[in-house]
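A.B. asks: let's see this in three dimensions:
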Amino acid sequence: MSLKTNSEYGARPRIWFAFYQLLWHLLLPLAIIRLAWCARHAFSYLHHIPERLGFGYKKPIYQGSIWIHAVSVGETRAAQPLIEAYLARGESILLTHMTLNGRRTGKQLFAQAIANGQIRQVYLPYDLCWPVENFLNTFKPQFGLFMETEAWPTAVFRGKEIRLPLFLVNARLSERSARRVNQFGKAGRALFQAFAGVLAQTEFDAQRYRSLGVENIQIVGNIKFDVPLDPDLVAQGKMWRQDLQVNKRLMVCASSTRDGEEAIILKAWNDLLMSNAFENPPLLCVVPRHPERFAEVAEQISSIGLKFRRRSEWTSTPSDCINLEVVLGDSMGEMPMYYSASDLVLMGGSLLPFGGQNLIEACAAGCPVLLGEHTYNFQQAALDALQAGAAQRIHGDVILGEPIVLMEVLKELLSNASELAKMSVAAKTYSVEHQGATERILIALDQQIKSWA
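C.D. replies: All right, here's what the predicted structure looks like:
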């Protein structure tokens, strides 16, 4: 693959791209070593390594599929309504991931379509010229859809050079990310300008893409509102909640927590229990964002002296919740169960400056949400939920040794049954009213592909 700038299509900037390729070649051995290191916990990390280098694909190879790139778990779940819509049309899907958990999630969600050959799962190769070229030559997709924030320079620039239309779908761009892109000057902006189109979640996102010089932008809403909750998991969660209600206990789910947040939450929870504010003490369910931190969080819970049990230690709902103070949600793909069992969700990633995590799924389960100050990754969704009364913001310093701020907010809200009920109704309404992005995306893509041809 040439490193020349393609003047006709305005492709990759030559000097910047040459440096990018050199850096990738230097880091490639470290990427393989990292997979081997992760394999200590799950040998599956070493599966399909040739795919990460752009070869070794199992036959038969189906060309001409719609290529959807969903890097990890969140993007794979978000893509579900879109994938199902294309499957209903009789299309075949090439579904690519970058992470093991993303691939596992896709395999779980689309098991039947994978079995009958409608969906082919592979890893997107590392973003080097030769793996990307071989990947594209092997599969020859109709067009490509990159979910949310994914923009790999080699794949995107090469797509434009060979006139393969690539779209950024359900696109979001935080103010911080936009600043980072602009730090790369023309090279950074050229990357997003190389997409055939950007289908943005909100006007906020669209404005930031426009600031990068992207012209073909449409606002379609957030497809995550269209993602259905697994009915079996919802049923399990409701059974768990019934068990809690028999004992007149409330449950708070600290969802998708990040490093440093668990310490704040656990200290606040311990203080809440020590305050004796409740005749029947509430239960906390902590669900860390990253599975590799499950053991670390278990140690934190144990060290603070709270009685807890791991989700992995039971097969249905815990029979001894009455004796527990904390449940560690050390499982993947079960958030609908945790949300359906909960009376309140404390959204991880928002207490410390990680940008927040997706609150839409919690609202779809009718669960009120508590947000910290840091929600820039889901700016519009957070603002809309706050305005709708589905969420509340925690104001005050929860970082510098002051988890009492969080404790007081939890105590006030858990003591107010009528407010929780009101927020629950608002959460469900908010979720339903924002649905419909999938249909808008399909219409927009149909028009774009037609005009591209």
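A.B. asks: every contact and neighbour count from this point should use C-alpha atoms.
C.D. replies: Fine.
A.B. asks: grab the nearest non-local neighbour of the residue nearest to the spatial centre of the chain.
C.D. replies: Relative to the mean C-alpha position of the chain, the nearest C-alpha, by C-alpha atoms, centre = their mean, is the one of residue 74, at 2.6 Å. Spatial nearest neighbour of residue 74, excluding adjacent residues (C-alpha to C-alpha, 6 or more residues apart in numbering): residue 102 at 7.7 Å.
A.B. asks: ok, now which ones touch residue 100?
C.D. replies: Residues near residue 100 by C-alpha atoms under 8 Å, 6 or more residues apart in numbering: 44, 45, 72.
A.B. asks: I have a second one here; can you model it like the first so I can compare?
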Amino acid sequence: MKPSAGRMAIVMPETLPITLRAYRRLSSSLTPMVPLLMKRRLRKGKEDPERIDERRGIAAIERPAGPLVWVHGASVGEVLAAATLIERLRASNMRILLTSGTVTSAAIIAKRFPPDIIHQYIPYDSPRYVARFLDHWHPSLALFIESDLWPNLILSAAKRRLPMALINARMSQRSFPRWQKFSKTISALLGSFEICLAQSDTDAKRFSVLGARSVLVTGNLKFDVQAPPGDAAKLDALKAATRGRPIVVASSTHPGEEEIILETHKALTNFFPSLLTVIVPRHAHRGEAIAEMVQANGLRVTMRSRGEAPSADVYVADTMGELGLFYRLTPVVFMGGSLVPHGGQNPIEPAKLGAAIVHGPHVFNFTDVYDALDRAGGARQANSSEQLVKLLGQMLGDRAARDISIDAAAQVVTRLGGGLDRTLHALEPYLMQLRFEMGGHHA
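C.D. replies: I've put the predicted structure just below:
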């Protein structure tokens, strides 16, 4: 797609704010140090040794012929938020290049997306690597999910007049004041996007203040994402192994939360002696450390990564891509990332799969979603350990209250859906141009 000269505000190097000029110089001068960084990340399991060249913009896959839509998300949450959008684009015969930055996201993409979706790791934000990436893939349209804003990537793409849209855009209450201190920097980056599709009115106002152009509220794509899958045979096996036991799933937990969950488990066993607590850590590699913590607390533990059954007090589900199983198994979910100031995790998936939701006070990454759920009674907030015990106990012990909460959550998710259609409608002028090009390409 070749936009007309007036359609995109190209920020020329000489007009860049001093912060971005300094960033470009620094990132360029540090490029020779990248192999050291790569080695360190490889040792920690944060890079895929088979695909490390992709981080330097070197592709092992040929670019397909015709228009190519490039979709970029930082990690698992962003990529899965765009799953239904990608599905719809693919259904209209668009070729998709999907980039992300984590090993976990690559594994989930391999598992959940069709093989004709091209996945690449996003290159490190060095001018040289970014140029190599853009030279090879030559995308026709770029869709950045939420707010993963790498300066060299964005400025280089803008300089090439690549039409870019920020979709499912979110600006947290924590990030907003930080960016306001660097208003010229963020304005130069956001001004490179032709359109900004925000999740909420609040997000839209923040992006407008920070310099985004053509800001529209389209809603949160996560409400339209299909519930995560759950293998029927594995689910039957889990149900057979846990039959008759009350179950609480602590989902996507972060360091500092497991200790509180274990104390909560002990308190709840006074009322539910056969209680099973399933801990699904946000990062599966923490499984061993969590299992040791459980034993140190005098509780019996089994681990899913070892192929063990949930036969103990606590089951550590330290595998990837199996949350759908555990949301289907349990009537009650505690959403992690919310007892510590991480910002919370996405509660839409358990809401879609019929689990009552309890969360802590730190949910600033999903403020609007949790507000809507809390107001409707579809989720409950615990501000202390005592409240956590009380709320989980209520949800476990009172079937009627639990069913009311589950029903309220399902209604909220349905009501707040529609972001996918609104996003596609806003992108239609760009997609129409691509369809025109595709017609020309096939002619």
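A.B. asks: TM-score for this pair?
C.D. replies: Taking TM-score structural alignment, normalised by the length of structure 2 as the basis, the two superposed chains have a TM-score of 0.89; 426 aligned residues with a C-alpha RMSD of 2.5 Å.
A.B. asks: filter the contacts of residue 100 of structure 1 by whether they're kept in structure 2.
C.D. replies: Mapping these onto structure 2 (both residues aligned by TM-score structural alignment, their matches' C-alpha atoms under 8 Å) leaves 44, 45 still in contact.
A.B. asks: I figured residue 114 of structure 1 hits residue 122, correct?
C.D. replies: No. With contact defined as C-alpha atoms under 8 Å, residue 114 of structure 1 does not count as touching residue 122 (11.4 Å).
A.B. asks: thinking again about what came up before, which residue in structure 2 aligns with the residue nearest to the centre of structure 1?
C.D. replies: Here residue 74 of structure 1 is matched to residue 77 in structure 2, going by TM-score structural alignment.
A.B. asks: hmm, back to that, find the helix or strand that the residue nearest to the centre of structure 1 is a member of.
C.D. replies: Element membership of residue 74 of structure 1 [criterion: DSSP states H and E] is helix 73-88.
A.B. asks: how far is that helix from where the chain is centred?
C.D. replies: Computed by C-alpha atoms, centre = their mean, to the nearest Å, the chain-centroid distance of helix 73-88 of structure 1 equals 13 Å.
A.B. asks: the stretch 251-400 of structure 2: strands as residue ranges?
C.D. replies: When assigned using DSSP state E, counting those that start in this stretch, the strands of the stretch 251-400 of structure 2 occupy the ranges 276-281, 301-303, 314-316, 332-335, 356-359, 379-381.
A.B. asks: can you redo these as JSON lines with mean neighbour count?
C.D. replies: Conversion of the strands of the stretch 251-400 of structure 2 to JSON lines gives the following (neighbours: other C-alpha atoms under 10 Å):
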{"stretch": "strand 276-281", "mean neighbour count": "25"}
{"stretch": "strand 301-303", "mean neighbour count": "22"}
{"stretch": "strand 314-316", "mean neighbour count": "25"}
{"stretch": "strand 332-335", "mean neighbour count": "26"}
{"stretch": "strand 356-359", "mean neighbour count": "27"}
{"stretch": "strand 379-381", "mean neighbour count": "23"}
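A.B. asks: what would these look like in TSV with distance to residue 246 of structure 2?
C.D. replies: Converted to TSV, those look like this (distance: least, C-alpha to C-alpha, whole Å):
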stretch	distance to residue 246 of structure 2
strand 276-281	6
strand 301-303	16
strand 314-316	12
strand 332-335	9
strand 356-359	13
strand 379-381	19
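A.B. asks: contacting residues around stretch 403-414 of structure 2?
C.D. replies: Residues from elsewhere that reach stretch 403-414 of structure 2 (C-alpha under 8 Å, 6+ apart): 223, 348, 351-352, 354-357, 372-373, 376-379.
A.B. asks: against structure 1, where does it fall?
C.D. replies: The aligned range for stretch 403-414 of structure 2 is 421-432, by TM-score structural alignment.
A.B. asks: for stretch 48-58 of structure 2, same thing?
C.D. replies: Here stretch 48-58 of structure 2 aligns to structure 1 at residues 45-55, judged by TM-score structural alignment.
A.B. asks: now do the matching stretch: distance to the chain's middle.
C.D. replies: Stretch 45-55 of structure 1 sits 23 Å away from the centroid of its parent chain (C-alpha atoms, centre = their mean).
A.B. asks: first to last residue in it, what's the distance?
C.D. replies: Using C-alpha to C-alpha, to the nearest Å, the end-to-end distance of stretch 45-55 of structure 1 comes to 17 Å.
A.B. asks: right, I'll leave it there.
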